[in-house]
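Engineer: after the sequence you'll find the predicted model.
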Amino acid sequence: MTTLFSGEPASLLALALLVWVLSGMGGWILAAMTKVSSLIFGTGGMVAALCVIVAALQILQGGATVQAMLPVLPFHAELTELNSLILLAMSVTALMSTLYACAWMANVSARKRARSGLMCNLLMAALTAAAISASAVELVLMMEMAALCAYFMIVQTDDVKSRRAGLNQFLSGRAGTLCLILAFALLHHASGSVNFEVLRHVTFTPGIKSLAFVLALTGFGLYAGIIPLHAWVPQSHSSAPAHAAALFSSALMKVGIIGIVKVGLDLLGAPPLWWGLLVLLLAVLTAFIGGLYALMEHDIRRLLAYHTLENIGIILLGVGGAMTGVALNLPVLASTALLAGLFHLFNHGLFKTALFLGAGEIEMQTGIKDMEKLGGIARLMPWTAAAMLIALMSMAALPPLNGFASEWLLYQSLFQLSTSHVFIARLMGPLLAVGLALTGALALMCIAKVFGVTFLGTPRCQAAADATPAPLAMTFSTILLALLCVISGVASPWIIPQFSAVAASVLNTPVLLAAQHGVAFSPTSAVSAPMVAILLLGMPLVPWLVAVLLRGARLPNRSRGDAWACGYAHSPDMVVTATGFAQPLRVMFAPLYRLRVHATPASLVGALHRGWLGAFCRRLAFIELAVLLVVAFA
């Protein structure tokens, strides 16, 4: 046991896994004792997340790939810079989600507290183990366990909506696992091994490589929610508790993205050009359709889930650009694109977790998820409103926040793609940049919709009018994540070199020269995030100074009253609604919105969601999770 507390990365990771599992089991056993069980779940989750953060930072500083057997646990781990990056992204958001969950669990029933605490801890343990897996068997088993934990968090409310969402997630997860088993079985047949280190040094035939990649892309794409493999995402994020939805978005789906990076750029050698083009097409489709469907949603968590799909597409634009750069022998393009994708993967976890936790606060204080019934929340929950505004601005890639930094890097990689010597690359570069710009415009509209309809105006129902600030732990977790969005954006010139080193380790190329010197972007179009921040902070002072200097005694102080309504008495019914805000786009893109109806006919959906199938899958999920836990402990 002394090696478990040595402070080495492998020891810290083993300690984190044990703490997650033991605290989950302990809190589950003592669930009837509200304060004790909440303290066990929360303290254990935060201690484990801190251990993973420290281990990830140590691996990033070390730089070398290490194969290690975890102390105490019979688990063969691969500690690489890429793995440490996803560990860092997951554990930072898990730390804040656990802090939020401490307050949430104190206000729910013992049954819900027991299931949510246990499954959240097991989910993070499984995802952490999946991220450091050294073989395909470990990876698939851990991802399957994580998907089953997610299923039980989705169906814990046990209403019709949750059961339908759980069934969609269960079927999608099993299909994804089956595709991964087929992909790695094919590689095992050709190489005789499923160990990642062995697979890296095997030369596969083009047919086996391509078939394995397509299967792996489908399997990991189902976990990541790539459109059209996304059916489980919106309903699941709306049905699960807010902190669980944040973990789905920032951890579970991101492991799927890292799986695509590992297979497409690491295990199978240099990809052919069509791999990169396929990923780019799926990426821009996912980003645009995700943003478009988000604008039509009134359920705030479903809206955020569709925006998660949008950002999954943006991350995949970086991954696809890197694969295309490798295929075209353009190392600067590959490095810039992968750097942008990995940096956005990290940034998205910060602002999306803040948004889900903020939405959870509103739901807890009002009992409402429908934005049509909210309004005026900013005056009643000011700290939550400020944190969500910052996170929304980051989601829309507004400077100087972190979303802007990573998306600007992505634009630079797409501009480099347009200068390629291959015609198809020159054609796709500008088209993809335009698609990314349209996606950004949709995200800006979502800022106006979510913040304007939810936080501004007057309350549209009594529950919204009676809202009070959320518990301190909830509010603090959201504010801290919003501050991290600001810090990682302003400090991006110093953070980006670390991500550039990770991209270089995956591609086996030198670290980008621009990143080494702390320039946030390409040498021809560098942008200083700190200077942008200073200018933006200074701009509001200019009108105030002008008013002070020129006002004199001519302008009286303003008087406040009801909003002007053309002479009529103002009422909440006059405030803009979410439906009215999005109606022009609904008309403009009506054919695209009708695709969902045609792709999922009512007869097929009704047959799929008959009672017997959901009940059968629920029993099957329980048996499968029990078997996997026995296998893991054995």
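Structural biologist: Noted; the coordinates are in hand.
Engineer: please make it C-alpha for all contacts and neighbour counts, starting now.
Structural biologist: Noted.
Engineer: and stretch 212-231, how far out from the chain's middle?
Structural biologist: Relative to its chain's centre, stretch 212-231 lies at 16 Å (CA atoms, centre = their mean, to the nearest Å).
Engineer: tell me which residues in that stretch are buried?
Structural biologist: 212-227, 229-231 (16 or more other CA atoms under 10 Å).
Engineer: again with stretch 598-613
Structural biologist: H609.
Engineer: so which residues make contact with that stretch?
Structural biologist: With contact meaning CA atoms under 8 Å, 6 or more residues apart in numbering, stretch 598-613 is reached by 164, 167.
Engineer: next one: stretch 569-576
Structural biologist: Contacts to stretch 569-576, defined as CA under 8 Å, 6+ apart, come from residues 453, 457-460, 562-564.
Engineer: please, a ChimeraX command that selects the buried ones among those residues?
Structural biologist: In ChimeraX syntax, the buried subset of those is picked out as below (16+ other CA under 10 Å):
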select :453,457,458,459,460
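Engineer: so which of the contacts of stretch 569-576 is the closest to L15?
Structural biologist: Relative to L15, the closest of these is V453; by CA to CA it sits at 44.9 Å.
Engineer: residues contacting the closest one?
Structural biologist: V453 neighbours (CA under 8 Å, 6+ apart): 371-372, 374-375, 576-578.
Engineer: hang on, A443 packs against A396?
Structural biologist: Yes: judged on CA atoms under 8 Å, A443 makes contact with A396 at a distance of 4.9 Å.
Engineer: when these two are compared, which one has more neighbours?
Structural biologist: Legend: neighbour count by other CA atoms under 10 Å for A443 and A396, higher for A443 (26 against 22).
Engineer: just give me the neighbour total for G580.
Structural biologist: By other CA under 10 Å, the residues close to G580 number 11.
Engineer: er, P74 actually
Structural biologist: When neighbours are defined as other CA under 10 Å, P74 has 12 of them.
Engineer: what does the one 3 residues further on give?
Structural biologist: Applying the criterion other CA under 10 Å, we find 22 residues in the vicinity of A77.
Engineer: okay, now the one to match up with it:
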Amino acid sequence: MMPIAWVLVAVAALFAIAALAPMTLSRRRAEAGTLIYGACAAACTLILVIALAALLGAVDAGGTLVLPLGLPWLGARFRIDALAAVFLVLVDLGGVAASLYAIGYGRHESAPGRVLPFYPAFLAGMNLVVVAADAFSFLVAWEFMSLTSWAMVMAHHHDAENRRAGYVYLVMASFGTLSLLLAFGLLAGAQGDYAFAAMRGAAHADWVAGTVLGLMLLGAGSKAGLVPLHVWLPLAHPAAPSHVSALMSGVMTKVAIYGFVRVVFDLAGPPAWWWSVVVLTLGSITAVLGVLHAVMQRDLKRLLAYSTVENVGIVFIGLGLALAFKANAMAGPAALALTAALFHAFNHSLFKSILFFGAGAVLTATGKRDIEALGGLIRRMPHVAYAFLGGCLAIAALPPLNGFVSEWMILQAILLSPALPQWGLKFLVPAAGAMLAFAAALAGACFVRAFGITFLGRPRSPEAAGAQDGDRWSTGVMKTLLGLCLVVGILPNFVIDALHPVSDLLVGGAMPAQSLLPHLSIVPISESRSSYSGLLVFLFILISTRLAIRVIHDFASRRVRRAPAWDCGWPDPNPATQYTADSFAQPLRRVFGPMAFRSRIEATMPPPGDPSPARLVLSLRDLVWDTFYAPIAGIVLAIAEKLNHLQFLTIRSYLSLVFAALVGLLLMVAVWA
């Protein structure tokens, strides 16, 4: 049986698990979560093994499998090529991790009946999007993925904020699907052949390809979290259960990136150079604005959601560079940029899953997401704290972890931009590099703040003081993912070489083979330009740390001395006197607040003798929401109020309106013909 057939069998098993979940809940409620999540992990493991074998060439992926489903004249087409294999690995590695984590975390879920039936279906939908080989199957799977994830966002619908998040998510998902439908309609053309193979072989006018790019930025970009289409993401991701948040943030956004890459790099034909201008600009703005919002957040899960916006922007910077180089027939630099973008997408799925799992463990232990109410958790939750710290180091792009490698490769691709012939790109690409470096620096500040306020210092609430460490399933999965982050950061050569078939398929070139280089270094273009060895950096860190410890022990006194910690000149032991999240972000808020957030501070200081308390009120605005979405919502509401009287018409009036609409449509058809 072909590998794609085995993948579809595993997807069918996920659908069966979803269908049997209500029955399992009713009969074996105490064990339902363990059974369902364990079965999901097994199904995802099967797909993961098949995808790895296909990507590494261990098995022949075979051709297209056509099932008698969907459109009668087309059928449902499914196929695994190199690009699909990469994203199957990403989806199902995340699915295995989230399912195993949920075995422990799910025991604390207050509404399992609102999550368990939809969770396997969500995994199935994401897998079907990746293996679909025609537009109809792709769109059905895409909408199914959206609806099942929306159902889990609404799991705790009693919370008004969660209901608002679900509503905004549903509106944006519908808008995105409409954009994808229009894009595929243009690619199918007058012949209406919705198979990807037919679209790939068809010739498209320049205006068609450019319009498809815009529609894909709207459709896939809205699901991925590109600015200004990101507004649903910081609302929906925190509202979902934490293992679902990890899948939505670490995996579903990558499925959206897959859709963009599939259409723009594979189906739309040769790119024009100006495409890269649009993608680079949006990616740069997304990276900077996402991390700026993240730095200001006090809600731990919302902070992580905005960080996802930043990392999606980084991926799109790499994709924009790949489009620029591909348009100018520079296969080597295009392969470097595309490989770096896909590598960063994979890396983000690893460390963002760790961070959301850690946030879920903190929420389970304390019942709080506000980091101002936490603190001191490193003593009470050491396993979660150290795994979360590793995720923070990885997402801050510090060597020798994996986040550094992919961002370093994108910067190496940026350094090749002087060879581009267009003057617009000669100026834009270095600007994008500067914004990428700026976003990386802000990410470091963001996660120093997140980890320090959450896990260090003294507990700021009784719940934080009484927290207990995560269960063995949760902490085991977090430590395993952290180990993968370290291995991939030390030995990125093998990941880069595994991505060769993808870059060869999409840009007609591949990076030089990396796995046979001395010291397991990576050389993106040539050794005379730059190289990096994660293994040597890791050994240097180990040896220098060991030497520093030995020198301190040999030359310092061996006598143990206990003294109060440095207290910044304020020895009051009250936790309220500690450095806070807001005070940590204050310098950045003062610099960027008026421009990026329209920040306002209202201070009330009572006169001497007045016993009323002093108050300091800080307000931050989302300028994207205020500029784009609030006016649209107001216009829709005003039109709805104007048309509200239509529901009170008589039958005769309704029939008259229908007749008038029919006559108008017939006139339009006559004029068009």
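Structural biologist: That came through fine. These numbers come from a predicted model, not from an experiment.
Engineer: so what number do they get for TM-score?
Structural biologist: Superposed pair, TM-score by TM-score structural alignment, normalised by the length of structure 1: 0.91. Supporting alignment: 602 aligned residues with a CA RMSD of 2.2 Å.
Engineer: so what corresponds to L35 of structure 2 in structure 1?
Structural biologist: Counting by TM-score structural alignment, L35 of structure 2 lines up with I40 in structure 1.
Engineer: quick one, what contacts that match?
Structural biologist: 23-24, 26-27 are the contacts of I40 of structure 1 under CA under 8 Å, 6+ apart.
Engineer: report the buried residues of the host helix or strand of it.
Structural biologist: Per DSSP states H and E, I40 of structure 1 falls inside helix 34-62. Within helix 34-62 of structure 1, the residues that qualify as buried by neighbour count (16+ other CA under 10 Å) are 34, 37-60.
Engineer: in helices, which of the buried residues of stretch 212-231 of structure 1 appear?
Structural biologist: Using DSSP state H, the subset of those located in helices is 212-224.
Engineer: now, which of these sits nearest T203 of structure 1?
Structural biologist: Using CA to CA, these come closest to T203 of structure 1 at A212, 13.2 Å.
Engineer: mind checking how far the residue nearest to V264 of structure 2 when sequence neighbours are not counted is from L665 of structure 2?
Structural biologist: Excluding the flanking residues, the one nearest V264 of structure 2 by CA to CA, 6 or more residues apart in numbering is L213, at 6.4 Å. Relative to L665 of structure 2, L213 of structure 2 is positioned 31 Å away (CA to CA, to the nearest Å).
Engineer: also L486 of structure 2?
Structural biologist: Separation of L486 of structure 2 from L665 of structure 2 (CA to CA) stands at 62 Å.
Engineer: what do you get for D626 of structure 2?
Structural biologist: In terms of CA to CA, D626 of structure 2 sits 37 Å off from L665 of structure 2.
Engineer: so which residues of the stretch 301-450 of structure 1 form helices?
Structural biologist: 331-366, 377-380, 382-395, 402-417, 423-455 (DSSP state H, counting those that start in this stretch).
Engineer: so which other helices or strands are in contact with the fourth one?
Structural biologist: Helices and strands in packing contact with helix 402-417 of structure 1 are listed as helix 300-327, helix 331-366, helix 382-395, helix 423-455, helix 472-490; criterion 3 or more CA pairs under 8 Å, 6 or more residues apart in numbering; DSSP states H and E.
Engineer: can we see that at 10 Å?
Structural biologist: Packing partners of helix 402-417 of structure 1 (3 or more CA pairs under 10 Å, 6 or more residues apart in numbering; DSSP states H and E): helix 300-327, helix 331-366, helix 382-395, helix 423-455, helix 472-490, helix 492-507, helix 529-538.
Engineer: picking up where we left off before, just tell me which of the helices of the stretch 301-450 of structure 1 ends up closest to F499 of structure 1.
Structural biologist: Smallest distance to F499 of structure 1 across those (CA to CA): 6.0 Å, for helix 331-366.
Engineer: count of neighbours near W672 of structure 2?
Structural biologist: 7.
Engineer: and V9 of structure 2, by the same measure?
Structural biologist: Neighbours of V9 of structure 2 under the rule other CA under 10 Å: 15.
Engineer: which of the helices or strands spans the counterpart of it in structure 1?
Structural biologist: Superposed on structure 1 with TM-score structural alignment, V9 of structure 2 falls opposite L15. L15 of structure 1 is located in helix 9-29, with elements delineated by DSSP H and E.
Engineer: now that helix on structure 2. Mean distance?
Structural biologist: With mean CA distance after the TM-score superposition for structure 1, helix 9-29 of structure 1 departs from structure 2 by a mean of 1.7 Å once superposed.
Engineer: how about that helix: buried residues?
Structural biologist: Within helix 9-29 of structure 1, the residues that count as buried by 16+ other CA under 10 Å are 9-28.
Engineer: which two among the ones in helices among the buried residues of stretch 212-231 of structure 1 are spaced furthest apart?
Structural biologist: Farthest pair in those, by CA to CA: A212 and A224, 17.7 Å.
Engineer: doesn't R560 of structure 1 belong to a strand?
Structural biologist: No: using DSSP: H, G, I helix; E, B strand; the rest coil, the secondary structure at R560 of structure 1 is coil, not a strand.
Engineer: any idea how far M388 of structure 1 is from it?
Structural biologist: For R560 of structure 1, the distance to M388 of structure 1 (CA to CA) stands at 26 Å.
Engineer: please identify which of these two sits among more neighbours.
Structural biologist: With neighbours defined as other CA under 10 Å, R560 of structure 1 and M388 compare such that M388 has more, 28 against 6.
Engineer: chain neighbours aside, what residue packs nearest to that one?
Structural biologist: Leaving aside its sequence neighbours, M388 of structure 1 sits nearest to L355 (CA to CA, 6+ apart; 5.8 Å).
Engineer: who touches that neighbour in this structure?
Structural biologist: By CA atoms under 10 Å, 6 or more residues apart in numbering, the contact set of L355 of structure 1 is 242, 246, 300-301, 304, 349, 361, 384, 387-392, 395, 478, 481-482.
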